[in-house]
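*Asks:* Need the 3D shape of this:
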Amino acid sequence: MSELNVQEVMALIPNRFPIYYIDAVESLEPGKKIRAKKNITFNEDFFQGYFPQDPQMPGTLILETLAQAGSVLILKSPAFLGKRAYIGGINRAKFHEKVYPGDVLFCEFEIIKLKGPVGTANAAAYVGENCVCEAEFTFIVNQEA
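*Replies:* Prediction:
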């Protein structure tokens, strides 16, 4: 059972099809960390043009999925209710493995530092037990959404 379903996540973040990627939130500690999931299906738009002979999820979209998970975490945190989160920077992004149709991508995002409306977080994406991507995010929380 998920902590947040698709409708609850969509109520928090402004992303919509075709750039909406979170299917469910499995665990959430407001202000601290989140674990969300994305089911990767062959029906995704990006598979039509990104290596059609060897379909794989683009690394930039793995980072976007991590950012969306981070947005949910930030916007469910009491200090930021009703606001909007933005990516301020992505550092030390590393891609370890490819993500294919049929995979389930688990996204973990943990806030490690927060000063006013600016923070940093460690993020990692997994398929099963394998880390496929990791990065450090800087985020900015803006005034009312």
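*Asks:* Please make it C-alpha for all contacts and neighbour counts, starting now.
*Replies:* Fine.
*Asks:* Run through who's touching stretch 65-79.
*Replies:* 9, 12-13, 21-22, 28-36, 38, 80-87, 107-110, 123-125, 137 (C-alpha atoms under 8 Å, 6 or more residues apart in numbering).
*Asks:* run the last query once more with 6 Å
*Replies:* With C-alpha atoms under 6 Å, 6 or more residues apart in numbering as the contact definition, stretch 65-79 has outside contacts at Tyr21, Pro30, Gly31, Ile34, Leu81, Ala85, Cys107, Phe109.
*Asks:* which residues in this structure form helices?
*Replies:* For the chain, the helices identified by DSSP state H occupy 6-10, 59-75, in order along the chain.
*Asks:* deepest of those helices, which one?
*Replies:* Among the helices of the chain, helix 59-75 has the highest mean neighbour count (mean count of other C-alpha atoms under 10 Å), at a mean of 23.
*Asks:* Would you mark the buried spots in the longest strand along the chain?
*Replies:* Determined from DSSP state E, the single longest strand within the chain is strand 130-144. Of the residues in strand 130-144, those scored as buried under the neighbour-count criterion (16 or more other C-alpha atoms under 10 Å) are Cys131, Val132, Cys133, Glu134, Ala135, Glu136, Phe137, Thr138, Phe139, Ile140, Val141.
*Asks:* Let's see this one next, to set against the first:
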Amino acid sequence: MSDTAREPDFPHPEELLPHRAPFLLVDEIVELEPGKSCVGLWHLSGDEAFFTGHFPGRPTLPGVLMVEAIAQTAGLAAASASSLEGKLALFGGIDKARFRRQVIPGDTLRLEATIDRLSTRGGRARGTATVNGQVVCEASMMFLFADAKPVD
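*Replies:* Have a look, this model is predicted:
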């Protein structure tokens, strides 16, 4: 057995969220406290389609996608709570969204989200996105839960 501490195994975001490429914006989970908090990473290669048009010659991650990535990270924390199995988290509101600096191809966003309130009907969360320790986006949000069964 090695002397180095082994990183815990966390589920892949696809195991907890219904999102799929190209709209799954969390590549990996690095910390998870079910029903309470999550830290994830989003590695931006520069090959993402939105960089082509936002903006030609100066590719910049759209702020709305940063907020969505934070929301998905909060969704991972919520979805990992066993009481919410079979539920789909939907935006109920976004508050206090602030954007602090440009995010460009090659950056990795560290996404941190904390659930402030959680019930079977919805909840509140807050989160931040950082690049190299600098805050690039922060927001608070409300979410509602719907039945996750596919619509016929």
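*Asks:* Just give the TM-score of the two.
*Replies:* The TM-score (TM-score structural alignment, normalised by the length of structure 1) is 0.91; 143 aligned residues with a C-alpha RMSD of 1.5 Å.
*Asks:* Mean deviation, the longest strand of structure 1 versus structure 2?
*Replies:* Aligned to structure 2 and superposed, strand 130-144 of structure 1 gives a mean residue distance of 1.1 Å (mean C-alpha distance after the TM-score superposition for structure 1).
*Asks:* just curious, which of the buried residues of strand 130-144 of structure 1 is nearest to Phe47 of structure 1?
*Replies:* Using C-alpha to C-alpha, Val132 comes nearest to Phe47 of structure 1 of the buried residues of strand 130-144 of structure 1, at 17.9 Å.
*Asks:* right, and the closest one touches Glu108 too?
*Replies:* No: taking contact to mean C-alpha atoms under 6 Å, the distance of 11.7 Å between Val132 of structure 1 and Glu108 leaves them out of contact.
*Asks:* Can you tell me what Ala146 of structure 2 aligns to in structure 1?
*Replies:* Using TM-score structural alignment to pair residues, one finds that Ala146 of structure 2 aligns to Asn142 in structure 1.
*Asks:* Go ahead and confirm its match touches Gly82.
*Replies:* No: between Asn142 of structure 1 and Gly82 there is no contact, the gap being 9.7 Å when judged by C-alpha under 6 Å.
*Asks:* so which of the helices of structure 1 comes closest to Val99 of structure 1?
*Replies:* Per C-alpha to C-alpha, nearest to Val99 of structure 1 of these: helix 59-75, 8.7 Å.
*Asks:* Next one: the equivalent of Pro56 of structure 2 over in structure 1 from Lys38 of structure 1, what distance?
*Replies:* Following TM-score structural alignment, the counterpart assigned to Pro56 of structure 2 within structure 1 is Pro52. Taken as C-alpha to C-alpha, to the nearest Å, the spacing of Pro52 of structure 1 relative to Lys38 of structure 1 amounts to 20 Å.
*Asks:* Neighbour count for the two, which is higher?
*Replies:* Each of Pro52 of structure 1 and Lys38 has its neighbours counted (other C-alpha atoms under 10 Å); Lys38 has more, 20 against 10.
*Asks:* Give the equivalent position in structure 2 for that one.
*Replies:* Applying TM-score structural alignment, one finds that Lys38 of structure 1 aligns to Trp42 in structure 2.
*Asks:* got a list of what that match touches?
*Replies:* Contacts for Trp42 of structure 2 were tallied using C-alpha under 6 Å, 6+ apart; they are Val26, Asp27, Thr108, Leu109.
*Asks:* Between those, which sits nearest Phe10 of structure 2?
*Replies:* Of those, the one sitting nearest to Phe10 of structure 2 (C-alpha to C-alpha) turns out to be Asp27, at 11.8 Å.
*Asks:* The closest one maps to what in structure 1?
*Replies:* With the correspondence set by TM-score structural alignment, Asp27 of structure 2 lines up against Asp23 in structure 1.
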